[in-house]
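Sequence and predicted structure are below.
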Amino acid sequence: MKRVFLIVLDSFGIGEMPDAANYGDAGSNTVKAASTSQYFRMPNMKKLGFFNIDGVEIERPEEDWAKEEVTPVGAYARMTEMSKGKDTTIGHWEIAGIVSEKPLPTFPDGFPKELLDVFEERTGRKVICNKPYSGTDVIRDYGEEHVKTGALIVYTSADSVFQIAAHESVVPIEQLYEYCEIAREICEGKYGVGRVIARPFEGEAPNFKRTSRRHDYSLVPPNTTMLDQLLEADLDVLAVGKINDIFAGKGIGEMVRTANNAEGIERTLEYMKRDFNGLCFTNLVDFDMLYGHRNDAEGYAKALTYFDEKLPEILAALKEDDLLMITADHGCDPVTPSTDHSREYTPLVIYGDKIKKNTNLGTRESFADIAATILDYFDVESKVAGKSLLPEIM
């Protein structure tokens, strides 16, 4: 029995890629930004080799845990995004073996009237806002109008997203999900955004607050992924957090949604106690949703420290033939003026009883090396992009 636990620390970038300026992200470095906080501590990731990855910089080298010299017990690499983009969908697709040659469409001036006319007709509700907006700012600025009129707050961002915010007392959550399904149907072709996102909120003005019942409706991956191949080989594919949503259920055998990082870690630990043969794929979204997008470096640092504190429990639950892989899908620097994702390298740390200790895999050409490595580990001939790291780490 073999098991792989692949954990995505959503938005945990480790420094700008060479083409970052083309995306408006020159100088972005998510981990360095988070490390400026007094709450930043990652001694367990240090032991795995995270701080030995090419180019990783932090601002707290004077602290005891950062000064301590340790020989890493894992393999580690700096991952390059080969796809054209910097969003969740394209990042996860590449982790699963799909390289996207073209970026998904974005709408910096809002969605065209012809699309919204169809949406309004299908839902029976008017639309307000229709601009790129921060998710917390948009309910502050449009929440009262929505509550008074029942019009849906539709907005986007620098990412390829069609987001619908609605107060749960005005639009019941299941109805909001139905509206998102309508949007997913009509957002195709040139309007084929990566994700339609339900953004429910509650409370009273001026203290509206988003709830945890967010739900993503993604494009179906256009090609075969690692997940598809694992299922076809009669292996288990378990999805924790928004993984099922990101892949539109394609290639997923079993799934559980989560409200936050803490629950995502707990659900992963529960799967670690089960016997299965295959992959457990986890996304921890708080880094991105609660801290990166809100330019909250202190919160980001606390979330990283919390994950690091849970690592010993995760490592202790691994069995002899298990692999743990920790990575990210893009950056989201919490100290730059932008609240959007950033075009950054991402980390990869690999640990297991059979992994060569202190193996520096350098800078890889694609996130897809992760998919190729996992397929290789399960003796499944790869039909996806990427080069297996297995010969270098076993």
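Perfect, thanks for sending it. In this text the structure is predicted, and so the values were computed from the model without any measurement.

use CA for all of it now, contacts and neighbours both
Will do.

tally of neighbours for Asp322?
For Asp322, the neighbour count with other Cα atoms under 10 Å is 23.

ok, it - contacts?
With contact set as Cα atoms under 8 Å, 6 or more residues apart in numbering, Asp322 has these partners: 2-5, 352-353.

From Val73, how far out is it?
Asp322 is 15 Å from Val73, where distance means Cα to Cα, to the nearest Å.

cool, and Gln175?
Going from Gln175 to Val73 by Cα to Cα gives 49 Å.

the more surrounded of these two?
Each of Gln175 and Val73 has its neighbours counted (other Cα under 10 Å); Val73 has more, 20 against 13.

Report the secondary structure state of that one.
On the three-state scheme (DSSP: H, G, I helix; E, B strand; the rest coil), Val73 is labelled coil.

and the spatially closest residue to it that is not a sequence neighbour, how many neighbours?
Leaving aside its sequence neighbours, Val73 sits nearest to Lys357 (Cα to Cα, 6 or more residues apart in numbering; 4.4 Å). Lys357: 20 surrounding residues under other Cα under 10 Å.

quick one, strands of the stretch 201-350 of the chain?
209-210, 215-218, 236-240, 254-256, 278-284, 322-327, 346-351 (DSSP state E, counting those that start in this stretch).

want to try TSV for these, with distance to Lys113 as columns?
Formatted as TSV, the strands of the stretch 201-350 of the chain follow (distance: least, Cα to Cα, whole Å):
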stretch	distance to Lys113
strand 209-210	27
strand 215-218	22
strand 236-240	37
strand 254-256	37
strand 278-284	35
strand 322-327	39
strand 346-351	37
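
try this one side by side with the last:
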Amino acid sequence: MTKQRIFLIVLDSFGIGGAADAADYGDAGSNTLAACVRAGVRLPNLERLGLGNIDGVDCLPKPEKVIGAYARLREASKGKDTTIGHWEIAGHISPRPLPTYPNGFPQGLLDALSREIGRGVLCNKPYSGTDVIRDYGAEHLRTGSVIVYTSADSVFQIAAHEQIVPLEELYSICRTARGLLTGEHAVGRVIARPFAGDPEQGFTRTANRHDFSLEPPAGTLLDQVKAAGMEVIAVGKITDIFAGRGVTETILTHGNTEGLEKTSGLLGRPFHGLCFVNLVDFDMLYGHRNDPKGYAAALEQVDGWLPGALTRLGPDDLLLITADHGCDPSTPSTDHSRENVPLLAYGAGIAPCNLGTRDTFADIAATALEALGIEGGSDGRSFWNMMTREDVR
């Protein structure tokens, strides 16, 4: 039994409890799901798929009868960011962390950027994205210098007011930075962070963010599906995360609502291959802004979307729901958290069963390849046979 279409949906930053090595990352006690439960979240449909039955999840009900297969996934890569997390989901384990800059970037690098773009540079510190435009926005308006900042993740972020630096210029600046950030400074992502507003009324980030990612160092699930002559439809920021590699169609979105709408549209469209979806609002709007109630509401939106989606899955479809890291909105930190993530699987012929605790997110890629009938390598181990055996159905 193979599948025609796979819908792989990443709930960006939806961790389900601290990884065994969370303390090494300063994240002991982090649990994104538990924070949302304390905020009053209700997830009956995700629970029906098995969310509460996953190993180690003790903050949700455990229904006796579930309709999906479920697992807890550990991250084998060194890191806790979007790039490394998605690469691992797609089959590549990163043995070394991408570079981070807790003290800011080397001055020589910033001087080179300034020469190339003809603008000065402000800030150069780890910063919250909303705080940095509050603190440096007025100076940016006066000088035209771009705001460069980072976080605990491997990111080089450039903020600019859309009326001072038009979007295409900002994107060009980011491409220039991406070209400079190589070798020891090969950060995972250069991120354009446009904003609007004024000092009196306040500044707000717009929806025109754009990521310029490092290319994966090895072949991924996307490359293999495309090489097999199938489609790879990237919804949300997936194309950005994989630097466009392995993608046959890009559908950009502005937030979770549009991402779910576009995915619903694809459920009604025939194709052969992979639909890879990222829902970024969990991370960008709620995790990083320490907003448990907002995070909980976003989860309930996905939960409410699920029943209609499940009824539209055909006999040759497979739905996989997972995450790329954690971002506990209840801790003092506004950064990602090193957490285990869920895996929920549903489709015709998929047995409701506990797939246990898996050693790597890369098991998803291995399973997707087998489900599509593609022979290819992955750093993970497939659980396809476990959830399609006759004796567990």
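Yep, that arrived. This is a predicted model, so every value here is computed, not measured.

quick one on the thing from earlier: does the residue nearest to Val73 of structure 1 sit in a helix or strand, and which one?
Under DSSP states H and E, no helix or strand contains Lys357 of structure 1.

hang on, Asp363 of structure 2 packs against Ile89?
Yes: counting by Cα atoms under 8 Å, Asp363 of structure 2 does reach Ile89; the two are 7.4 Å apart.

neighbour-wise, which of those two wins?
More crowded of Asp363 of structure 2 and Ile89, by other Cα under 10 Å: Ile89, with 28 against 23.

Just want to check the distance between the alignment partner in structure 1 of Val341 of structure 2 and Met79 of structure 1.
Using TM-score structural alignment, the partner of Val341 of structure 2 in structure 1 is Thr346. For Thr346 of structure 1, the distance to Met79 of structure 1 equals 5 Å [Cα to Cα].

swap in Ser382 of structure 1?
Counting by Cα to Cα, the gap from Ser382 of structure 1 to Met79 of structure 1 is 19 Å.

ok, for Gly287 of structure 2, nearest residue in space, not its chain neighbours?
With Cα to Cα, 6+ apart, the residue lying closest to Gly287 of structure 2 is Pro329, at 4.6 Å.

And Phe107 of structure 1, by the same measure?
For Phe107 of structure 1, the closest residue by Cα to Cα, 6+ apart turns out to be Thr156, at 7.1 Å.

which one in structure 2 is aligned with that neighbour?
Thr156 of structure 1 maps onto Thr150 in structure 2, by TM-score structural alignment.

Return the residues in contact with that match.
101-102, 104, 124-127, 156-157.

now do Lys209 of structure 1
Neighbour list for Lys209 of structure 1: 136, 201-203 [criterion: Cα under 8 Å, 6+ apart].

ok, back up a step: so which of the strands of the stretch 201-350 of structure 1 gets nearest Pro43 of structure 1?
Pro43 of structure 1 lies closest, by Cα to Cα, to one member of the strands of the stretch 201-350 of structure 1: strand 346-351, at 13.8 Å.

And the closest one against structure 2, how far off on average?
Compared with structure 2 after fitting, strand 346-351 of structure 1 deviates on average by 0.2 Å (mean Cα distance after the TM-score superposition for structure 1).

Quick check: next helix or strand after that strand?
strand 359-364.

neighbouring contacts of that following strand?
52-54, 74-80, 392-393.

Can you add secondary structure and give those back as TSV?
Output for these, formatted as TSV (three-state DSSP):
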residue	secondary structure
Asn52	helix
Ile53	coil
Asp54	coil
Gly74	coil
Ala75	strand
Tyr76	strand
Ala77	strand
Arg78	strand
Met79	strand
Thr80	coil
Glu392	helix
Ile393	helix
